[in-house]
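> 3D model of this:
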Amino acid sequence: MNDFVNDGVDETGWDVEPGDEIEPVVQAMGRLIKVCRESAGMRVPELAEVMGYGEDMIRKIERGTRIPRPEFLDRADQVLNAQGHLRAFMEEMRKARYPKKVRELAEMEGRAVEMLLYSNHNIHGLLQTQEYMAALYEVRQPPLPKAVVEREVAARAARKSVFDREPAPVLSFVQEQVTLERPIGGRMVLRRQLEHLLKVGGLPNVSLQVMPTDQEEHAGMDGRIQVLKFADGTAIGRSDGAFNGRPVSNPRDLRLLELRYGMIRAQALTPRESLAFIERALGRL
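Take a look at the predicted model:
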């Protein structure tokens, strides 16, 4: 799983979201840290000094209100001679680091056998490089705290594991032309982003298409569309301009989204034409 480089703003983790189903796991892990610390004959100030963190942060972790980084657990396991009991939580804490909504989306993307994804404002998250992701968050207004940017980028980057799945899902992307031309983060960031699109667009399970700005007929004027289909025949879809933006799963609503997406694909450049378009755009940078 890829992590965004830490900038020193937040080295210990993130607070648990109230009501998150991961909360009991974080609390259990915190109690275990406390038991291991007491068994090692260490007080909170002593552990904080050895770990290089504040006493208040150690207490939050032990209370289960703070999600520690996996690196923290690895170090604490060694310091407290926990014999691997703390390291056993590393993968769960790695997942817990990401917001609940992101974990839920990643879970659905991990099960999907086919995805239909139309993006009209930004390059789709699954196609973004990490520096492009960071640039998108950094231009938000009012500005986001650096720790929040780091967390969001790491969460979005983790979803890209969908490209490593076996068997690979069928992925169809349609991108508005403007998303490939707006230099978010600067020309070099955009250049590396376009190079990445060429690489992903060449994968056998990926169809990447561009919707030209001068296209007179356009079925995607209601905004983004995403449809995820699963192996059991069920699916879930969402569109900015349909059903009040709520996710839908009944066949009638899904059929509407699929029909609209099919029209968008037919109106866009073909995958081969689209890759050639991206190459030309790259040449102009």
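> only C-alpha atoms for contact and neighbour calcs from this point on.
Noted.
> From the opening residue of stretch 32-45 to its closing one, how far?
Taking CA to CA, to the nearest Å as the measure, stretch 32-45 stretches 17 Å from start to finish.
> contact partners of that stretch?
47, 55, 58-59, 62, 80-82, 86 (CA atoms under 8 Å, 6 or more residues apart in numbering).
> let's go with 7 Å and repeat that
55, 58, 62, 80, 82 (CA atoms under 7 Å, 6 or more residues apart in numbering).
> The structure of the following sequence is requested for comparison with the preceding one:
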Amino acid sequence: MSVDGVGTEQVGGGADEPGWDVDPDDESGVAVVAAVGRQIRAWREAAGMRACEFGAAIGYGEDLVRKVEGGRRIPRPEFLDRSDEVLGAGGKIAAMKRDVAQVRYPKKVRDLASVEARAVELAAYVAHGLHGLLQTPGHARALFEARQPPYSQDEVERMVAGRMARQAIFDRTPSPALSFVQEESALRRPIGGTLEWRRQLERLLEIGKLRNVILQVMPTHREAHPGMDGDIDVLKFKDGSAVGRSHGAFNGRRVTDAKQLRILELRYGVIRAEALTTRETLTLIEQVLGET
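Predicted structure coming up:
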């Protein structure tokens, strides 16, 4: 999830930290980052340090210090740790890392990650490409860089980092039950070039062998199936509630109504039945990997 090398500057002999500007439309993010910035400035002024002196002491440029204090830049954990040490805050600044982490990624990514983090079951069919939870960083980066109109490199790296952060779902204990169905064409498109394509296929093999994951591929030669009109996602939670979404149903809206959820589950069940088994899927992925 590193963004090293992106957006760096040299100011007054200190290196500006690679980082992300605050999205002005993200109200919660703006409030958190502004509060953190005010706290850092208060500690700095109480220590009798000018911004340029403080920046030199923690290894960053004055420009970045002023952006963080002004609530315009999201500080990385290392910035907060160094600030706490230099200003003698006794852990009070470092403790703000948790608050900053909650607004580090774009709001829509945070919302999605929050829902996934609560799920005990996840079922997903993707009509085009690979599900975000299955992508390697290089694969995701190539997709974001291909968008038109183009994103800035800073935006690309922020979205890649957010997508990778969501993959913490694979490390959760207890493990959620995860089911994915991918179209065969997604395995054969060399997103990011041959080397990245191989990394992606190897990652799919790794994920597909996890005990709590069912990974299936829909062969290209299959005739029409219920997922032809768009992706399907269904997530179930510990309290028995669920949420679902499909591009081809209910105008693409998220649904929680039991009847609508049953429709999505029915469609997904048929898709799974027509897809390759897990063993057949892993064999196919190994075959494609051997051909690259």
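> related to what we said a few turns ago, could you dump the contacts of stretch 32-45 of structure 1 to CSV with secondary structure and distance to His218 of structure 1?
Listed next are those as CSV, based on DSSP: H, G, I helix; E, B strand; the rest coil; distance: CA to CA, whole Å:
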residue, secondary structure, distance to His218 of structure 1
Glu55, helix, 58
Ile58, helix, 55
Glu62, helix, 55
Leu80, coil, 62
Ala82, coil, 60
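> Among those residues, which one lies nearest to Ile184 of structure 1?
Ile184 of structure 1 has its nearest neighbour among the contacts of stretch 32-45 of structure 1 in Ile58, at 38.3 Å by CA to CA.
> number of nearby residues for whichever residue in structure 2 pairs up with that closest one?
Under the alignment (TM-score structural alignment), Ile58 of structure 1 pairs with Val65 of structure 2. Neighbours of Val65 of structure 2 under the rule other CA atoms under 10 Å: 25.
> which ones are touching Val65 of structure 2?
51, 55.
> rerun that using 8 Å as the cut-off
If you count contacts by CA under 8 Å, 6+ apart, then Val65 of structure 2 has 51, 54-55 around it.
> Equivalent analysis for Ala123 of structure 2, please.
178-180, 232-235, 268.
> Can you flag which of those residues belong to helices?
Tyr268 (DSSP state H).
> does the aligned partner of Arg44 of structure 2 in structure 1 count as helix, strand or coil?
Matched by TM-score structural alignment, Arg44 of structure 2 corresponds to Arg37 in structure 1. At Arg37 of structure 1 the chain is in helix, as set by DSSP: H, G, I helix; E, B strand; the rest coil.
> how many neighbours does Arg37 of structure 1 have?
22.
> Tell me which stretches of the stretch 101-250 of structure 2 form strands.
Assigned by DSSP state E, counting those that start in this stretch, the strands in the stretch 101-250 of structure 2 fall at 119-126, 177-183, 213-218, 232-237, 242-246.
> so which of the ones you listed is the most packed in?
strand 213-218 (a mean of 23; mean count of other CA atoms under 10 Å).
> average gap between that one and structure 1?
Superposed on structure 1, strand 213-218 of structure 2 shows a mean distance to its aligned partners of 0.5 Å (mean CA distance after the TM-score superposition for structure 1).
> packing partners for that strand?
strand 177-183, helix 194-208, helix 258-274, helix 278-291 (3 or more CA pairs under 8 Å, 6 or more residues apart in numbering; DSSP states H and E).
> So which of the ones you listed is the most surrounded?
Note that of these, strand 177-183 is the most buried (mean count of other CA under 10 Å), with a mean of 21.
> Helix 194-208 and that strand, what's the angle between them?
140 degrees (axes from the mean of the first three to the mean of the last three CA atoms, to 10 degrees).
> Where in structure 1 does strand 177-183 of structure 2 fall?
Against structure 1, strand 177-183 of structure 2 falls on residues 170-176 (TM-score structural alignment).
> same check, this time on stretch 211-225 of structure 2
Following TM-score structural alignment, the aligned partner range for stretch 211-225 of structure 2 in structure 1 is 204-218.
> Can you give me the end-to-end span of that stretch?
Terminal residues of stretch 204-218 of structure 1 lie 27 Å apart, using CA to CA.
> contact partners of that stretch?
With contact meaning CA under 8 Å, 6+ apart, stretch 204-218 of structure 1 is reached by 168-178, 200-201, 264-265, 267-271, 273-275, 277.
> Stretch 10-23 of structure 1 too?
26, 53, 57, 64-69, 72, 96-97, 99-100, 147.
> Next, give me the two most distant ones among those.
Tyr53 and Lys100 (26.0 Å).
> still on that earlier bit, as TSV, the contacts of Ala123 of structure 2 with distance to Arg166 of structure 2 would be great.
Below are the contacts of Ala123 of structure 2 laid out as TSV (distance: CA to CA, whole Å):
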residue	distance to Arg166 of structure 2
Leu178	14
Ser179	16
Phe180	15
Ile232	18
Asp233	15
Val234	16
Leu235	14
Tyr268	23
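> Quick one: residues contacting Ala112 of structure 1.
Contacts of Ala112 of structure 1 by CA under 8 Å, 6+ apart are 169, 228-231.
> hang on, I meant Phe72 of structure 1
Listed by CA under 8 Å, 6+ apart, the contact set of Phe72 of structure 1 reads 12, 51.
> From Arg43 of structure 1, how far out is it?
For Phe72 of structure 1, the distance to Arg43 of structure 1 - CA to CA - is 17 Å.
> And Leu197 of structure 1, by the same measure?
Leu197 of structure 1 is 52 Å from Arg43 of structure 1, by CA to CA.
> can you check Met133 of structure 1 too?
Distance from Met133 of structure 1 to Arg43 of structure 1, by CA to CA: 41 Å.
> more neighbours, those two?
Met133 (27 against 12).
> Grab the nearest non-local neighbour of the more buried one.
Val153 (6.0 Å; CA to CA, 6 or more residues apart in numbering).
> Pull the contacting residues for the counterpart of Arg141 of structure 2 in structure 1.
Matched by TM-score structural alignment, Arg141 of structure 2 corresponds to Ala134 in structure 1. Shown in contact with Ala134 of structure 1 (CA under 8 Å, 6+ apart): 149-150, 153.
> now swap in Ser179 of structure 2 and tell me
Ser179 of structure 2 neighbours (CA under 8 Å, 6+ apart): 122-124, 213-215.
> which stretches of the stretch 1-150 of structure 2 form helices?
Using DSSP state H, counting those that start in this stretch, the helices found in the stretch 1-150 of structure 2 span residues 27-46, 51-58, 62-69, 77-87, 97-101, 107-118, 137-145.
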